[in-house]
Each structure stands twice: as structure tokens, then as C-alpha cells.
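Asks: sequence first, predicted coordinates after that:
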Amino acid sequence: MSHYITTSGCETRTVLNPLNLLIITPDQLRADYLSCYGHATIGTRNIDRLAQEGVRFDNCYCQSPLCAPSRVSFATSTYVGEHGCRNYWSTISPEVPNLATTLKSKGYRTGMFGKNHLFTYDQLDSVWDEIHEVTLGNYDDHPKYSKSYSSFEMEKDHAYNKTGELTDDTIDFMRDAKRPFLAWVNYQDPHPAYTCPEPYKSLFDPKEISIPESYYHYDPDKQPYRNEVWRKHSEMDTCTEAELQNVIATYMGQVRYVDDSVGRILTMLDESGLAENTFVLFFSDHGELLGDYKMSHKLPAFYDCLTKIPAIIRHPDKKWAGAVFTGLTEEIDLVPTLLNLLGIDSPPTMVGKSWIQALEQQDYEGKETIISEAGGGAPTAKTPTPGLRLKAPHLPTSLGPGAMIRKGNWKLSMYVDDRCELYNFSDDPKELVNHYENPKFSEVRADLTTELLKRIMGVKVRDSGIDWDTERYPIDVRFEPLLKLEPDASGITGLND
């Protein structure tokens, strides 16, 4: 049996088995729709088990509330303002240093099952040794999907019913890997359309579902224009309470479908013995509006229902079992933390922070501030387009750059050409009272504006020392883009012939 020497922080250890990594990523899963994050009735016992046996990050924020920008930030550990991907169809070249290719270069067998929303499609085979890529969008051509808030039963034999199949693929890959592996399953669920097969569709009684407080109590005149435009285009202004209850009940069924699939994977890890040498990360790319502020799906806005994500890491030795990391953390911190656990240096292109030392010291203070960014580089649509009806947040919904900062109990969301928002979580956790124009909080607004400006200016800042390892990382990203399209024949900077 092979011995592998691994280093984690200051600790070096010899293990009898190679260390594997399993990543489980549901799409558009709100943190507060898991029992371990406080949901009272959803009953996610398998994901809860991961939290009980690992560390749960209680205030982890995604770098963008849209699919691809978030996933690119996760995999490359870079901010949106640097990698430049700003909508959910964006992709990035795997030549940019990332988790998958870093592990592959160390001899890991790599497998991805489900949604890509990350790497350029013509290069997927260079990243993944085994892949079953399934990007289903919003089920746009399903005959039962007529409105953005349509909720319906998914036929068990329908081509869109993929969660069970992707679970099978992941289990088979891990069982047959033969060497250290990275397995990443990217579920479509609980992404819209709001649909799942039985028994999950009928698991929750819509009549017992509570309507979110913000469905009734929001002020459209103090929210960004984009919100009201999306309400009109998505026809959510016509959604009844009963229809929304059906939506939420179905979304909960989708979450339970994922949870049962997680249970199948955990059972396989236990029965095969792989649990003894496999790290598990469970996280979502972003959240879902689900009726909050009378909206559905997502858009380039920064409410907690969209930007606060579940993030759980389980150590094979059950270290930190039941720990709750209460401080602010960012999605970009997850990959450096995982690489640290695997004894692999993070590429200097990555800007996230490893939390291993803090976990070892039980220091859960986290970061002073976190940021999130979204919105395409064009003016915000401030008025609805007459006659336009959208089932998903397609153009013009995704236009209008914005950025958010949270510090302590305050959150500031700023937009280039849209109404800005300022919320105080200490007395307004549902983000219902916008203080941006309130002179009483002008000093708070000014301070957070300065902090946000500094954070956005600093997205390329890396504590990598003066010298750059140009042999291993030819592009000095402190001065250059993450990827240069053409070689630099001068030999002065960047990628050379």
C-alpha cells in the first residue's frame, strides 16, 4: 500500500491512503432551506449529517449571485472584478490556474458530473478524465414550464430528471478511480423550473407553507429599478399566494431530492471505506429569491437569500465535527482551504484565504468585510419592455453593474446607475428597510462606500512577495489579466514564446 506525505498548515503526516476530494454542489440552493442552517421543517438529515461531522460556515458569501461568475470565482479563487465573468453563461479557460487542473497536475483522477457553467466547453476534456456534462438551463422547452413561477411534477423517465443519474455517475467514478480523485457533482436541483419527480413533489403540503414576509412588505420605490422590471417581465406581479406556496413546496421537494442523493453518496463512502480518506465539500453557487420581495429566480442584486450560501467541509478524521464558523467568509476561500488540507500549495494567482489555521485554533472571527459583484457592462433597464415575458432572468435582467460589501451588521449594495441599498441586520435581518437615503446613517454609508471602493480596487492584490514564479506561472497576474490571448514575445511581462 502506498504512503502519501501530506502537509496541513504546520502539521505533516503520513497516511496509508491517498487523500481524495468530493465536491457536492446543488444549483441555486438557499442556505436557509437546510435544517442545519435553521429551516424548521425541511428535514435535510443527510446534509445535516455532514454539518454534524464537519465544520459549517455560517456566514459564507458567494462572489456573485449568478451561476457561472460564482463558479469561476470558486474554482480559480479570484474575484469577479478580476476574472471578468459577469453572467450565468460565462466560461473561463482552464489555462487559468484552478482547483481541478491543480489537482490533475498532482496525479489526481478528475471527474465532473452535471452542470459545467465554468470552463470553456471545447476544453472540458483537457480538465476532466471522466465527464457527464449536463446543462439544462431552466427546462425552457418543457411543455409544463409556461411562466417563471411554474411548478409541476417532473416525469420520472423524463430526460430532465438527472439528479439520480448524476449521483450514480459520481458513485461509480469514485468506486473505480484507482488513484487519488477529485469528484465533483453539480446538480441542477433545486434550480428552476420548480419541478421534481414523486415522491418529492408531494412531500410538502403547499397549504402549510408560509409566505415570506418580504413578499408583502417591500417598498418598490426604495429598491433598485431592476427589481420592478424583473417582476413585470417574469409576471411575478400576477403570481397568487397559492401559486407561490406551490413553488416553495416544490422547491423544498427538490432540496430533499438532493439530500437523499447526498445520503446515497455518503452511504457508498462508508461502505467502501473511502470515507476514511475523502474530504467532502458541500456548497451552493448562490441562492434563490423564492418569493422574497415578490420575485423568483435570481438577478444581479445582493440580498442574503441570493448571496449567503451553505458551505460545509467534512474532514475524513472528523476533525472540527459540529464546529460552526460564525465569522464572515467568502466563496473564494474554499479552494485554498481545501488545497491546504490536501497538502498542496495554492497557485499564487489565487487570492482566497485558507481557514485551516483558524480552525485549528478555534478562531472563528473570519474576515472584517466580504464583497460580491454582478451585472453586465451595460445600462440597467429601468422600465419594463412592453409585452416582454421572461421565464428566466435573461436580457435585459442581467444588465447594470453592481457590488456589495458587508461589514459587521451592515450591508451596502451599490450600482452604477441604479438605486443603492443600505441595510442593518441587527434590527432588519430580512432587508426590508433601506437606509441609503436616511441622513441619520450618512456616516455609515460614507464609511462603507470607502471600504467598498478599496475592496474593488484591491481585487488583484496578492501577498505573493516581490518575486513571481514565472517558470510555473508564466503570467504575472499582479500586472496582467488572468489569461493573455497572445504570447508576449518581448520577454518583459506575461506569457512568452
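Replies: Structure's in. What do you need?
Asks: CA only for contacts and neighbour counts going forward, please
Replies: OK.
Asks: how about the helices in the protein?
Replies: With DSSP state H as the criterion, the chain has helices at 45-53, 67-76, 80-83, 99-105, 124-127, 163-176, 213-216, 225-234, 241-272, 304-307, 334-341, 356-360, 442-457.
Asks: between these, which one is closest to Ala183.
Replies: Nearest to Ala183, of all the helices of the chain, is helix 163-176, at 6.7 Å by C-alpha to C-alpha.
Asks: which residues are in contact with the closest one?
Replies: The contact list for helix 163-176 (C-alpha atoms under 8 Å, 6 or more residues apart in numbering) reads 111-114, 130, 132, 181, 183-185, 187-189, 257-258, 261-262, 264-265, 268, 272.
Asks: kindly give a single ChimeraX line that selects the buried subset of those residues.
Replies: Buried residues within the contacts of helix 163-176, by 16 or more other C-alpha atoms under 10 Å, are selected in ChimeraX with:
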select :111,112,113,114,130,132,181,183,184,185,187,188,189,257,258,261,262,264,265,268
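Asks: please compare the first structure with the one that follows:
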Amino acid sequence: MPPYSLEREMINWKRLWLLIVGLSLVVTYACSPGGDKTFSLPLIRVADFLSRENIHSTPMRGREKQRIDFRVPRKTEVRELVEEKENPWGLIRKWKLGGTEREIIAAPPPTKFDYRGPIHSGAEINFGIGVVSPAEGISSLSSESPQVTFRVILKFKEKEKTLFYKRLTLPSPSQGVSFSFHKVNLSTTAPEARLVFQTEGPSEASSFWINPILISPSRPPLRPIILISIDTLRADHLGCYGYERATSPHMDAVAKEGVLFSQVYAPSPWTLPSHISLLTSLYVYNHQVETENDRLSPAIPTLADILRRNGYYCAAFTGGGFLSTVYGYSRGFDLYRDDLGGVFKQEGAHQVAQASLEWLRQNKDRPFFLFIHTYQPHTPYACPLPYKTRFLSPQAKWGSLDLIGYLGGKQGIFKPLPTEEKENIIALYDAEILYTDEVLIGELMTTLKELNLYHRSLIIITSDHGEEFYEHGSWGHGQDLYDESLRIPLIIKFPEVASGRVKGKRIEELVRLIDVLPTVVDFLGLKGEDEILTQVDGRSLLPMIQGKENSLRESLAEVAADVLSSHLPQRTALIFQGNKLIVNQPFKPEAFKFFAYPPPQLPQVELYDLIQDPQETENLGAKKPKLVRQSIRHLEDLFRLAKKRDKRKARLTQKLKEQLRALGYIK
């Protein structure tokens, strides 16, 4: 018998999946007009098939530029979709209530549209309905108790059946909004059917459908995909990466059942650009979300966009802040929450875990992509007992600490501290990791096993950047490009059918955070996405796992000048063949007035041998001028090829500004 290989196992699994999907396509083509292959997807969003041809009536026809108010004062924000896709008369929108954003189809009465395609026995329709109180109040309407009627009608073979009927009374201005969620099971099989969605009532009513989707049984079911980003997590503070403290038993256990990448680099030392890179597989210079005022361009596809059009329901549970919807993260997601924990909640990881687990229990039978993010290891260090005292010495000065606050804001990041205070800070940071590992990773893995999802799922654990503890003269993150800021964990646990002998495998070669997206696409065998993979900066990790990659990878990292009014200069790093080149722009004169303690005097160029000098203590720039020149020319070539994009600006909400101000990021 030939030796086992992950490649052959995955190829066999892909062949089986493609065979079954292919057979379903044959049946679908025979039954549906035009043989549209999209009808074979296990999950179909009605909004994705909305066109002028299947919208039969709407008061918004010809009023695309007129504002239709779906807002509730102090509670919601509504943005029209800016994605480059068909959006007839502006009906498809994003609707945000509190910290939860969903996609809606605006349906002020009388609105009527339909979805046309085959209906399979065992399918179900999931949707919500809602109505917002008029800006002028109910008195502006003709009826004393005006109502909106919502109907879903199934039409096939000249037959008609009402599947859903409900009336919602328009809420008063004090109530703001009324909405509910519903599920209708379909026992009918119809090769050619129409699902009609209609609203009736006063035309002044701001009524809407919440993301109606048709879910059909899929054989085999699509693999669940779970991507976990633990903010500010250094790889070298995890047990599976050799750390002496027991900070991560649950992550260590996942690593034993998956693949651990020991040399992983983030593209930026702070949250916003690094997470955009994670979800787009683009370096910062290509996606161009460089500062707190930048927003992801709608022309750039994300991992959620890709999985969405391949039949996945996409949900995200995040800590907000620099993962707020204002930065464009919610594109492609059916559900996006940015109100879970933030950086100031002592139990932020617990909050995001509980929200994610509740959603998992309700959606375990859907084909889903779940993105989870927590700020828990980020300062302030104040996780609950007994975790926060786990690693403290008896002489510890602090049981919790807002490090940036203690330093006096960003002005104090270069302040030297006594050794005992540094050890105290690191112990508190390690406690945050342990708490996150227990309440998020541990609880999540336990629940996945209880729901019979663990063995079927592709699970990825990573981070966006690390944290500095004065190794190179500064605290926190966002200013330097040394390994304590850029080296992050990456653990991938494959579904059991494809894991085989890769369990516990350790990859020593350099990889990048931007490699996550193409790895997911490659593993799932999404052949229709080949063109997108030619436009990203990352590469699939599967050839490396299979031992078939011959070329070495390089990584690029950068931070723009004066991000968050920090008075910090622009810096760029190139990591290649065991070396790191860092190009530093000088501090401006006003920076020396801004900082309470003088910043270190850095040379314009730094070059380190990461193999012989992993702590980056000896600058070889003067000793290896030829290598420096070659590396700088390579950087210039990369930036010269950067894609030209129209920069999009983010509109920071007052709440987000308050969060950033409290963190010391803005004044």
C-alpha cells in the first residue's frame, strides 16, 4: 500500500464532493431554466438574485437618491451597500441595531419581489421582518394603529400557497423598531417555483425583510470554517511555541491535532491594517487601509465574500473598535457584531465566546463560516480572578493594570520601568492569555464536540500582532517592526477526513498572515475562485504542508506615519531568507516635544540575521551594504507595483472615538 499523504486524502475528498455536486448539477440543469449552477448551492440569499426583472412593485422605484429612513434614534445606523453588485433601486442595505449589523431588503409598502428556482424537499426559508417608526411619529399616518402585512407565497404548477402571513404594528417613536425572525419548512419539491415576498400597508412605513435565505440539504454538507483571531497575542507566549508558563493548554491541544506554523509574520504591528490583510490576503500597501481614517475599498473581495457566494452563511462576533463595521469588515457577512467586550471589559473573551456559542447552537445545521475576534490580551490587563493572579509573584505591585494609562498615554511608551514592574506586567499579560484560552478556546472546542462539529470543521487560530515589553525600548505595539510585534501564532486543525498524519505537524518555514485566505480557498477546492487567487499577495499553505513547496516565502510589514496622531514615523520591514531589513523614516522635531521620554535614535536602515540573532540586537546594515541595497531595490519594486485604488475614508462614530480616546490612541 502506498504511504499516506494529506494531498491524496484531500484530493479524494474533493473528488467525492465534486462528484456529488456534479450529479446534483445534472439534476438541477434538467429542472431549472437555463441550468443556472447557482441553484445547486445549499444556501441561497434572495438578495443575491434580486434584479429589476423580479421586483414587481416598490415605492422606491425612481427614488434611489431619496432617503428612506430606517434609523432608530440612538440605536441604529443604516448604510446603503457600496459593494459593486446589482442593487436595484437601492433596496439591498445594511441595517445596524446596537452592535449587530445585518443585510436587509427595504420593502416600504407596497413592495413585491420574488425568487425563482427549484425547491427541494427538506428545504427551509429563514428570514426576519421589521418596521421602524416614522420620523414624524404615527400621527403622520392615516390609520390610528397602522400595520404592515408581510406575506411569503409559494407558486408552482399554477398553484399558489401562502407560507407565511404576519402583521406588524408600526412602533411608536419611543419604541423605535419592531422586528422578529421566522423559519418556514418546505415539504414540497418543485423543479420550477417562485417564492413571492410582499408587504402591504401605509406607504410611509419603513418596513423591511431581514436577509431571507433558502437552505437546502447538501450532500455532503459543506465543511464548517471557524477563524479565531486573538488580538495582541505573541506566539512566544504560548506553550505550544515553547513558552515556559502554562498559558495555553487548550490551544496546545488543538495544535496537537492540527498543524502549527512556527514562523508566522503579521503585515502590520496594529489591529486595523493587519485584520484587513487577514480577510483580503493583501499587504497593507495593496489594500491601503493604513490609518484610523481609512476604510476597505468595495472593489476588494474578502474571505466572507468568497465563502458567501459558495453557499456559506457568514457570521462574525468581534470586539469592535478597529474591527467596527465602519471600516468595511461586514462586507460579505450575513451577521456582524462589533459590540462584544471591546478592550475594556474584564470578561471580553467570555462575552464573545458566549455570543458565538449561542449562535453555533442555533445554526449548527447550516453551512457556515464563523469569524471570532477578542481583544482580551490587549491592555488593560484586568481579567477576572483566579486567572489574573495565576502568574503573579508575592511581591507583585499590581493585580491589574492599564499599561498605557500608567505610562501617561502614547506619550509615555518609551518610559523605562524597573525589572520588577516589567515582570509584573508580563505576568498580567500571560494571565489574559490563560483566561482567553480557558473561556474562549476551551469552551468553543467543547461545544463543537458536543454539537458533532469539531471533527468536521476547519479551525484556524491566529492573531493580528504581538506586544512589546521594552525589548527594544518601547511598550505596547504599533510603533516597531521587531519580532515581538510581528511574530504571531497560526494553528490550523483540518477536518478529520483530511487530517491524517499531519496531526501535530510543525512547519518551520516562514509563512504570513496573508496566506490564510488562499489556504481556505485551496482546501475547499473552490475552483471558481482561481482568478481571485491570482490577485492576492498570499499563497496557499497546502503545498508546504504536503512538503511540495520549493520556493521560500518572504514577508513584508509596515506602519504608516503618525497613525492615531502618534508622532511616530513610517517604518517598513522585509523578512526574507532568515534576514530582516527595516527602513526607518526619522522622527519629526515635534515628536521630541510630544513624547515624555525621548524615543530611541534609530538608524535609517537596520539589518538582522534572524537565525544567528533572533533577539535582533546586532544591526548588520553597515557590514552588508550589498544585501541592504538589493533589499531596498526589491522593496521599491514591490511598492511600484502597488494597485492604484480610490482611498475610502471611514466615518468614525462618536462611540468609536470615545473608545479610542479612552485607550489613549486619540486626544
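Replies: Happy to help now that I have it. Just so you know, these numbers come straight off a predicted model, no measurement behind them.
Asks: can you lay out the helices of the first structure as a markdown table showing distance to Leu21 of the first structure?
Replies: Shown next, in a markdown table, are those (distance: least, C-alpha to C-alpha, whole Å):
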| stretch | distance to Leu21 of the first structure |
| --- | --- |
| helix 45-53 | 14 |
| helix 67-76 | 14 |
| helix 80-83 | 25 |
| helix 99-105 | 10 |
| helix 124-127 | 16 |
| helix 163-176 | 10 |
| helix 213-216 | 39 |
| helix 225-234 | 39 |
| helix 241-272 | 12 |
| helix 304-307 | 25 |
| helix 334-341 | 8 |
| helix 356-360 | 16 |
| helix 442-457 | 31 |
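Asks: ok, which of those helices comes nearest Val280 of the first structure?
Replies: helix 45-53 (8.3 Å).
Asks: which other helices and strands contact the closest one?
Replies: With contacts defined as 3 or more C-alpha pairs under 8 Å, 6 or more residues apart in numbering; DSSP states H and E, the packing partners of helix 45-53 of the first structure are helix 241-272, strand 308-314.
Asks: the same query, at a cut-off of 10 Å, please.
Replies: strand 55-61, helix 241-272, strand 278-283, strand 308-314, strand 323-330 (3 or more C-alpha pairs under 10 Å, 6 or more residues apart in numbering; DSSP states H and E).
Asks: which residues of the second structure does that helix align to?
Replies: Aligning helix 45-53 of the first structure against the second structure (TM-score structural alignment) gives residues 249-257.
Asks: first-to-last residue distance for stretch 106-124 of the second structure?
Replies: Terminal residues of stretch 106-124 of the second structure lie 22 Å apart, using C-alpha to C-alpha, to the nearest Å.
Asks: before we move on, the earlier item: and the match of helix 45-53 of the first structure, what's buried?
Replies: For stretch 249-257 of the second structure, the neighbour count (16+ other C-alpha under 10 Å) marks 249-252, 254-257 as buried.
Asks: need the winner for burial among the helices and strands packed on helix 45-53 of the first structure.
Replies: Among those, the stretch with the highest mean neighbour count (mean count of other C-alpha atoms under 10 Å) is strand 308-314, at a mean of 26.
Asks: how far does that strand sit from the chain's center?
Replies: From the chain centre to the centre of strand 308-314 of the first structure is a distance of 9 Å (C-alpha atoms, centre = their mean, to the nearest Å).
Asks: how about stretch 172-191 of the first structure?
Replies: That offset, for stretch 172-191 of the first structure, works out to 17 Å (C-alpha atoms, centre = their mean).
Asks: cool, stretch 293-309 of the first structure as well?
Replies: That offset, for stretch 293-309 of the first structure, works out to 12 Å (C-alpha atoms, centre = their mean).
Asks: list the buried residues in it.
Replies: In stretch 293-309 of the first structure, counting by 16+ other C-alpha under 10 Å, buried: 293-309.
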